[in-house]
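[1] Got a predicted structure here, sequence first:
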Amino acid sequence: MSAGGGKRGRVLIVAGSDSGGGAGIQADIKTVTCLGGYAMTAITALTAQNTQGVHGVMGVNPAFIQQQMRVVLDDIGADVIKTGMLHNAEVIEAVAEVLDEAPGIPVVVDPVMVAQSGASLLEPEAVRALVRDLAPRASLITPNVPEADRLIGTEIADLEAQRHAAQALLTIGVPAALVKGGHLPGPEIHDVLASADGLEEFSGPRVRTDQTHGTGCTLASAIATGLAQGYDMAGAVRRARAYLRRALETAPGFGKGQGPVNHAWTVQPFDGKS
């Protein structure tokens, strides 16, 4: 199916909280909601964060992360599960255990490793756990270029290397990989989707803005919402890119650093008169 099939689109998001509201759980909930889906959450960590950086991280007990996931799945259920910040190996292992209890639900993995400000959000040993425990359970993984570099252990300097990286990611057990090219220079951004069907590229002019906080979370959650609503993989990626592009173009300019995108551009304000 290439277009939405009328499903509501239940998305369970397993990720960290961003107190600044531009990334993490907050960006995920906004994205899913503004695209007509239904967002549920299992919070993995609290961050003290704003547009200028990450100032503190407090992890949630892995057993409680599992409890959050299980009670939601047992009651409401999910059409897609999306993971974001899973900051250490113990958390990744705990999440993977619950994913095994929910076979048949597609999983979108955003391998959050570094914040937009440059702060590390994934402990070194957790990279190995992500490849070992999470990738084989994923339907799609959505690394940017620096994250793909770390996952496959090679440097991505241009579009051709980006294509090779997307294909290489399939060897870690994930059926589809979207390597995002926003970190590479040039007037156009290329995102490369690799799957058993081959490579598909999505390209468009770069939006010239420094208001890019939470773009990775937003794109992955938009894709997850599309899949939950019945889009096929390419269709979900295509709509997600269009949604993010407009959110970048209309960014509100909040904060003193890299500000958030405008997640709510799809929403008609309620004036209280109707």
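    Looks like it came in fine.
[2] going forward, measure contacts and count neighbours with C-alpha atoms only.
    Noted.
[3] Tell me which other helices or strands the helix or strand where Ala63 lies touches.
    Secondary structure from DSSP states H and E places Ala63 in helix 62-75. Contacts defined by 3 or more C-alpha pairs under 8 Å, 6 or more residues apart in numbering; DSSP states H and E place helix 62-75 against strand 10-18, strand 38-50, helix 89-100.
[4] closest one to Leu159 among the ones you listed?
    strand 10-18 (29.5 Å; C-alpha to C-alpha).
[5] residues making contact with the helix or strand following that closest one?
    Sequence order places helix 24-34 as the next helix or strand after strand 10-18, per DSSP H and E. For helix 24-34, the external contacting residues (C-alpha atoms under 8 Å, 6 or more residues apart in numbering) are 11, 13-18, 21, 38-41, 43, 84-85, 214, 217-218, 221-222, 225, 263-264, 266-267.
[6] just to revisit the earlier point, wait, which of the helices and strands packed on helix 62-75 is closest to Thr142?
    strand 10-18 (14.4 Å).
[7] Next one for the comparison:
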Amino acid sequence: MTIRNVLSIAGSDPSGGAGIQADLKAFSARGTYGMAALTALTAQNTQGVTAIHALPPDFVRAEIETIFADISVDAVKIGMIANAEIAETVAATLKAHATGIPVVLDPVMVAKGGAPLLASDANQAIMKLLLPLATVITPNLPEAAALLGEPEAKTREAMAEQAKRLLQHGPRAVLIKGGHLESDDSPDVLAEADEVTWFEGPRTRTRNTHGTGCTLSSAIAAEIAKGQSVIEAVRVAKAYLAGAISAADELSVGSGHGPVHHFIALWEDGVTRR
């Protein structure tokens, strides 16, 4: 069977827990070949972000165009966009080169430690230009609220309603993640056309959750690239992320919010662990 190729368009995290680095790990863990077009460089570790350098939009466009000129792309994941100009560039480039290719959009706005990762002028550009290109978008509760300009959902009913409203802006499906709910579980809601599906999951008590959003959206992109439906891709990706979070404390990376364990299944099989 041909191994599928998945392209991430996102920012870099030198500590390896989020961004492009997490995307490539998740792509590999889910059995696909990962590629990366960077939108921004960050200086960050498990304690926070200290600097951000957005790349020139023309360079971002060149990265994406060069990939499509040579390599068959089976799915695209979009993460950190940084600013409106890059959002416009990514949207225009994908319209020109990625017609019919599934797109998973993770509207990254704030780092785990609270640092903003999206300029204030980019919100509307994402709504108008990128949402209509998306097969599925994967905001958490604060991101969904920010996109809609509404208060953050505090209940399942409010989550479902916001997912339906985001659906009206053009994506084929909306997955709102419930990790920010104050509850003992971590439910996510998927809205597609007139159908709403809930994905239940236990809440693992750990501070090592850096990169969970990047990892989930990348796993969804990998599963869609392999031919799974959106609903099945979400189910598989959520189970994969739950395992990665449950094993996060096996890693010893930094003194803040550490990463999840992307390769726990592989290492448990004894392939690389010694």
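    Thanks, I have the structure now. Computed from a prediction, not measured in an experiment: that's the story for all the values here.
[8] what's the TM-score for these two chains?
    For this chain pair, the superposition-based TM-score is 0.95 by TM-score structural alignment, normalised by the length of the first structure; 268 aligned residues with a C-alpha RMSD of 1.4 Å.
[9] related to what we said a few turns ago, buried ones in the helix holding Ala63 of the first structure?
    62, 65-66, 68-70, 73 (16 or more other C-alpha atoms under 10 Å).
[10] so the very next helix or strand once past that helix corresponds to what in the second structure?
    Proceeding N to C from helix 62-75 of the first structure, the next assigned helix or strand is strand 80-83, under DSSP H and E. Mapped onto the second structure using TM-score structural alignment, strand 80-83 of the first structure spans residues 75-78.
[11] quick one: that stretch to the first structure mean distance?
    Compared with the first structure after fitting, stretch 75-78 of the second structure has a mean deviation of 0.5 Å; criterion: mean C-alpha distance after the TM-score superposition for the first structure.
[12] quick one: the helix holding Ala63 of the first structure to the second structure mean distance?
    Helix 62-75 of the first structure sits 0.9 Å off on average (mean C-alpha distance after the TM-score superposition for the first structure).
[13] Could you check the angle that helix makes with strand 10-18?
    150 degrees (axes from the mean of the first three to the mean of the last three C-alpha atoms, to 10 degrees).
[14] hmm, who's touching helix 62-75 of the first structure?
    12, 14, 40-44, 90-91, 94-95, 98.
[15] What angle do helix 89-100 and that helix make with each other?
    Using the same axes, to 10 degrees: helix 62-75 of the first structure against helix 89-100 is 20 degrees.
[16] how about stretch 140-148 of the second structure, aligned to which bit of the first structure?
    Going by TM-score structural alignment, stretch 140-148 of the second structure sits over residues 144-152 in the first structure.
[17] swap in stretch 161-175 of the second structure?
    Going by TM-score structural alignment, stretch 161-175 of the second structure sits over residues 164-178 in the first structure.
[18] Stretch 37-52 of the second structure now?
    Going by TM-score structural alignment: stretch 37-52 of the second structure matches residues 42-57.
[19] Show me which positions of the matching stretch end up buried.
    42-47, 49-54, 57.
[20] Just give me the neighbour total for the counterpart of Thr197 of the second structure in the first structure.
    Under the alignment (TM-score structural alignment), Thr197 of the second structure pairs with Glu200 of the first structure. Glu200 of the first structure is flanked by 13 other residues according to other C-alpha atoms under 10 Å.
[21] what about stretch 32-41 of the second structure, distance to the chain center?
    Distance of stretch 32-41 of the second structure from the chain centroid (C-alpha atoms, centre = their mean, to the nearest Å) equals 12 Å.
[22] same question, stretch 80-100 of the first structure
    That offset, for stretch 80-100 of the first structure, works out to 13 Å (C-alpha atoms, centre = their mean).
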